[in-house]
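Undergrad: generate coordinates for the sequence data below:
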Amino acid sequence: MWRLLGKSFHLWPKWLVKLITRSHSKLIKFNHTKIGNFILGGNILLLETEGIKSKKIRKVPLTYTEIKGGYLVAASYGGRDQSPSWYYNIQKNEAFVTVDNERNKVTYEIVKKNEAEYFWNKLIEIYPTFKLYRNRTDREIPLIKLIKV
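TA: Now for the predicted structure:
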């Protein structure tokens, strides 16, 4: 089914994505990820970074899978042709991750091309929509290891 939708599948407007992200972030903070996991049907973490331009604290809910020493996430932005802001923010500023009400400082590592397919399969297993996101865009969606400090 996902392949049938392909790149022509409609992207949600950016204003709606922002609204959902903000609402979801508040639900996660309030309910310690229980509602967030139910809504998206997977493991949800809250990534906290400082915006490069705005200097404001940004909190973004992301689907993840656990890896040795941390978490694996995709900078998919719903299959858009650009990476999300948080991807650039973590490269310039410190980052924190909250999972199950536990907050940890993290560093990042971009997954190397020779490891990417293995990690994509892990993410698609927990959240099949990632396959759709990959089909929507011509860019190589970065996979990020968020490693606990």
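
Undergrad: all contacts plus neighbour counts: C-alpha atoms, from now on.
TA: Fine.

Undergrad: which ones are touching the most centrally placed residue in the chain?
TA: The geometric centre of the chain, computed from its C-alpha atoms, lies nearest to Leu62 (Cα atoms, centre = their mean), at 3.5 Å. Contacts of Leu62 were listed using Cα atoms under 8 Å, 6 or more residues apart in numbering, and they are 44-47, 73.

Undergrad: which helix or which strand is home to it?
TA: The secondary structure element spanning Leu62 is strand 57-63 (assigned by DSSP states H and E).

Undergrad: the structure of the following sequence is requested for comparison with the preceding one:
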Amino acid sequence: MVRNQHSGDRGARKPGTPGRVSRWMQQTMNARMNRKIRRGRGKFMGMDVLILNTVGRRSGQPRQTPVAWFSDTDDARLIVASGGGSQNPDWYANLIAHPERASIELPGRDAVGVTPHRLEGADRDEAWQRIAAAQPRLAKYQSKSDREYPVIRLTPR
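TA: I've put the predicted structure just below:
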């Protein structure tokens, strides 16, 4: 059976975006990882992980996403908007739409408000080199993508 891909079709989706089952799996795994982080366990595949709290850019609803983080200067953390196929992940669009409502939860700690800043130029290049050295798998993913992964510095407010 061939499905009609008109924009009004319930099953239609943009090329390069995850399907219904993929989204369900991601939501299930994110909820499980968030529980682990809140219980004080913040490692996944050898990476430090935090919970990024944002607000949906269209819905206005709270969103909690586990994201790998890398140390930066002082108390700041670096995160990378990898994943999401050919588009930036939804959490990135939410973060950019409502930066004033962003917070993070480190393993076993309460949420702390953060100010996000997308790194550009030499700042991004320098941060990316450190991130890629710490996690070569991210560099591998980046090499297969048609977009440059944004690198965001999260500074506590």
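
Undergrad: any buried residues in stretch 122-138 of structure 2, and which?
TA: Neighbour-count burial for stretch 122-138 of structure 2 flags 124, 127-128, 131, 138 (criterion: 16 or more other Cα atoms under 10 Å).

Undergrad: including distance to Ala93 of structure 2, could the residues you listed go into TSV?
TA: Compiled in TSV, the buried residues of stretch 122-138 of structure 2 are given as follows (distance: Cα to Cα, whole Å):
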residue	distance to Ala93 of structure 2
Arg124	18
Ala127	21
Trp128	20
Ile131	21
Leu138	20
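
Undergrad: which of these fall within helices?
TA: Of the buried residues of stretch 122-138 of structure 2, the ones assigned to helices by DSSP state H are 124, 127-128, 131, 138.

Undergrad: thinking again about what came up before, what is the corresponding segment of structure 2 for the strand holding Leu62 of structure 1?
TA: For strand 57-63 of structure 1, the aligned range in structure 2 is residues 62-68, judged by TM-score structural alignment.

Undergrad: before we move on, the earlier item: identify the farthest-apart pair in the contacts of Leu62 of structure 1.
TA: Greatest spacing in the contacts of Leu62 of structure 1, by Cα to Cα: Leu46 and Val73 (11.1 Å).

Undergrad: okay, those two: which has more neighbours?
TA: Looking at Leu46 of structure 1 and Val73 with other Cα atoms under 10 Å, you find the greater number of neighbours at Leu46, namely 27 against 21.

Undergrad: residue in structure 2 paired with that one?
TA: For Leu46 of structure 1, the aligned position in structure 2 is Ile51, judged by TM-score structural alignment.

Undergrad: the longest helix along structure 1: what's the following helix or strand?
TA: Among the elements of structure 1 assigned as helix by DSSP H, the one spanning the most residues is helix 14-31. Along the chain past helix 14-31 of structure 1, the next helix or strand (assigned with DSSP H and E) turns out to be helix 34-40.

Undergrad: quick check: next helix or strand after that following helix?
TA: Taking DSSP H and E as the definition, the helix or strand that follows helix 34-40 of structure 1 towards the C-terminus is strand 44-50.

Undergrad: what's the offset of the longest strand belonging to structure 1 from the middle of its chain?
TA: Taking residue count as the measure and DSSP state E as the definition, the longest strand of structure 1 comes out as strand 102-110. Centre-to-centre, strand 102-110 of structure 1 and its host chain are 13 Å apart (Cα atoms, centre = their mean, to the nearest Å).
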